[in-house]
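In: Give me the fold of what follows.
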Amino acid sequence: MVTVIPTNEYMRTSLVHKLPTPFQKQLKQLSFYGMDQRVSSLEEIIEKMEEQKWWEKIRYFESKYKGEWSGVDCPIYIYPISAKYLKSNKSHVAGGATFKEAVFLFLPAEQINGKKLEALFVHEYHHYQRLNKLPKTIENFTLLDSCVMEGLAEHAVREYCGDNFVQYKTKLSKEEALEMWNKYILPNIDEKKNSKIHDEILFGKGNYGKYLGYELGYWLVDRYQEKNAFSTKIALSLDSKHFL
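Out: Now for the predicted structure:
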């Protein structure tokens, strides 16, 4: 099965119109995570992306981590990243979005640090494998599920890429993180993914600290790891409540 889709071959005529049919309704979400939605010819950008060998490098990572985690086949789509996204997310050099059906990676035309690329891949590929090992649809994910998924993905980044490439580790002390968890997460722990407060807390919108749910998810998994034997491969299929 072809897992890294040759998007470079068909993107030259139209980006949006060549999206896989199931995802054409997800353009808003894909844009939020960095997808460039231009529909004009992208010949120059695609050529530069090919010069960076993004498709070959992602194929290598897919083969490596599929073996490492006994992963299931994962369709991976590579598209250019939006300049607007990079401008509003200055700490990011690339982006990604994961569904139960596929992983999308949004990459620049310029060279980036190889470990940063691998860290992005590990984070998103970990999401895909966990989504496909849990007996739950993503629509039924709770705030706890989302926090744990982000925390586990970033712990995988730390294990395989190094601490310097963890993007969402909290700067809070253990005591502060526990206080924030009790104040914001616990009262909303069963809120579903389609609820407003789920995303407000997870992404840190409004009065919440940016990426609050990500950081507290990392803290939660960290706390679990300090007290228990931990395996990234085994943890992929553990229920979120296991980490409480």
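
In: all contacts plus neighbour counts: C-alpha atoms, from now on.
Out: Noted.

In: Okay, residue 177 and residue 71: tell me how far apart.
Out: The gap separating residue 177 from residue 71 is 32 Å, by C-alpha to C-alpha, to the nearest Å.

In: Tell me how far stretch 79-96 lies from the chain's centre.
Out: 13 Å (C-alpha atoms, centre = their mean, to the nearest Å).

In: Let's compare: structure for the following, please.
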Amino acid sequence: MGVIRTEKWLHDSYHQPIEICEKLIGHFEDALAPEIYDYLIQHGMYQPFRNGFEAVKKLQKNNVWEIVEEENLRLQKVWEGPNIPIFIFPSDKNNRKLQQDFNGKSGLAFKDKLFLFISEENMEMEIRALFTHEYNHVCRLTMYPKNEEDYVLLDTIILEGLAENAVRERLGEEFLAAWTSNYSDEELKEMWNNLVFPNRNILKNERKHQSLLYGLRFYPKMLGYCVGYYLVKNYIEATNKTSKDLLNIKTDNIAQIM
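Out: Sure, this is the predicted structure:
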């Protein structure tokens, strides 16, 4: 498996993304190509525009597929992770939140596949950091014995915290996501006690789960992500464990809930 050479798909069908998604049907159960495309757009996949193929050329020039394959082989070995298909596509230039909050890049991780949506503006270390974060998700989803559909808010924020602490461990604080520095430790402790802990068992499919995770409506921006990073970092500092050690440890243990 590993990195699928999606640049060839893009070369042939950039302006027909539904055709591209036809090639993905075998990786999704009971889904049609238009449904797959709609789902991927929600997570950052490109929407075609007239000169958009220039972005594909720039991604090729930036060796994006080669960089991701190199990281994939390295992390599979370090974390003893699964060998899964990895699909790379340009990201959506018109997604304002993606551009402002994530510098135009995003990912979508499953147990058995991984999607990366990358801007031609993203530098090599950003791409390495993105892959580290998303492949850590894949490993956690594979190794932690809980079905993803049963995840509650606490599972999700720890999932995100594990992934970004893996970036810190491998690449250093310089390449962390901008949201990791949104709040002080004191503010994060308060958010954990007052907002996240009382709602920790909200199921993934409930609207409030997403509101708390991303800090939507009246909640602090990126609330769940930030608290998850804080909790995992505290656990690492208390135990000296590595990213690999943490992949199958219970959520409650990492959050240090007695």
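
In: ranges for the helices of structure 1?
Out: 7-10, 27-32, 43-51, 54-69, 83-88, 114-131, 143-161, 174-180, 196-203, 212-227, 232-235 (DSSP state H).

In: quick one: the last one to chain centroid distance?
Out: Between the centre of helix 232-235 of structure 1 and the centre of its chain there are 17 Å (C-alpha atoms, centre = their mean).

In: just to revisit the earlier point, pick the most deeply packed of the helices of structure 1.
Out: The highest average neighbour count among these, using mean count of other C-alpha atoms under 10 Å, belongs to helix 143-161 at a mean of 23.

In: Where in structure 2 does that helix align, residue-wise?
Out: With TM-score structural alignment applied, helix 143-161 of structure 1 matches the range 153-171 in structure 2.

In: Mind reading off the mean deviation between that stretch and structure 1?
Out: Compared with structure 1 after fitting, stretch 153-171 of structure 2 deviates on average by 0.6 Å (mean C-alpha distance after the TM-score superposition for structure 1).

In: got the contact list for that stretch?
Out: 129, 132-134, 136-137, 140, 173, 175-177, 196-197, 199-204, 209, 213, 224-233, 242-243, 246-247, 251, 254-255 (C-alpha atoms under 8 Å, 6 or more residues apart in numbering).

In: Tell me if I'm right that residue 142 of structure 1 and residue 191 touch.
Out: Yes. Residue 142 of structure 1 is within contact range of residue 191, at 5.2 Å (criterion: C-alpha atoms under 8 Å).

In: between those two, what contacts are shared?
Out: residue 198.

In: any idea how far the most centrally placed residue in structure 1 lies from residue 34 of structure 1?
Out: Residue closest to the average C-alpha location in structure 1 (C-alpha atoms, centre = their mean): residue 124, at 3.7 Å. Counting by C-alpha to C-alpha, the gap from residue 124 of structure 1 to residue 34 of structure 1 is 13 Å.

In: any common contacting residues for those two?
Out: residue 96.

In: Please report how far residue 158 of structure 2 lies from residue 109 of structure 2.
Out: As judged by C-alpha to C-alpha, residue 158 of structure 2 and residue 109 of structure 2 stand 15 Å apart.

In: My error: substitute residue 31 of structure 2 in the last question.
Out: Relative to residue 109 of structure 2, and taking C-alpha to C-alpha, residue 31 of structure 2 is found at 17 Å.

In: Neighbour count for those two, which is higher?
Out: Counting neighbours by other C-alpha atoms under 10 Å for residue 31 of structure 2 and for residue 109 shows that residue 109 has the greater number, 18 against 14.
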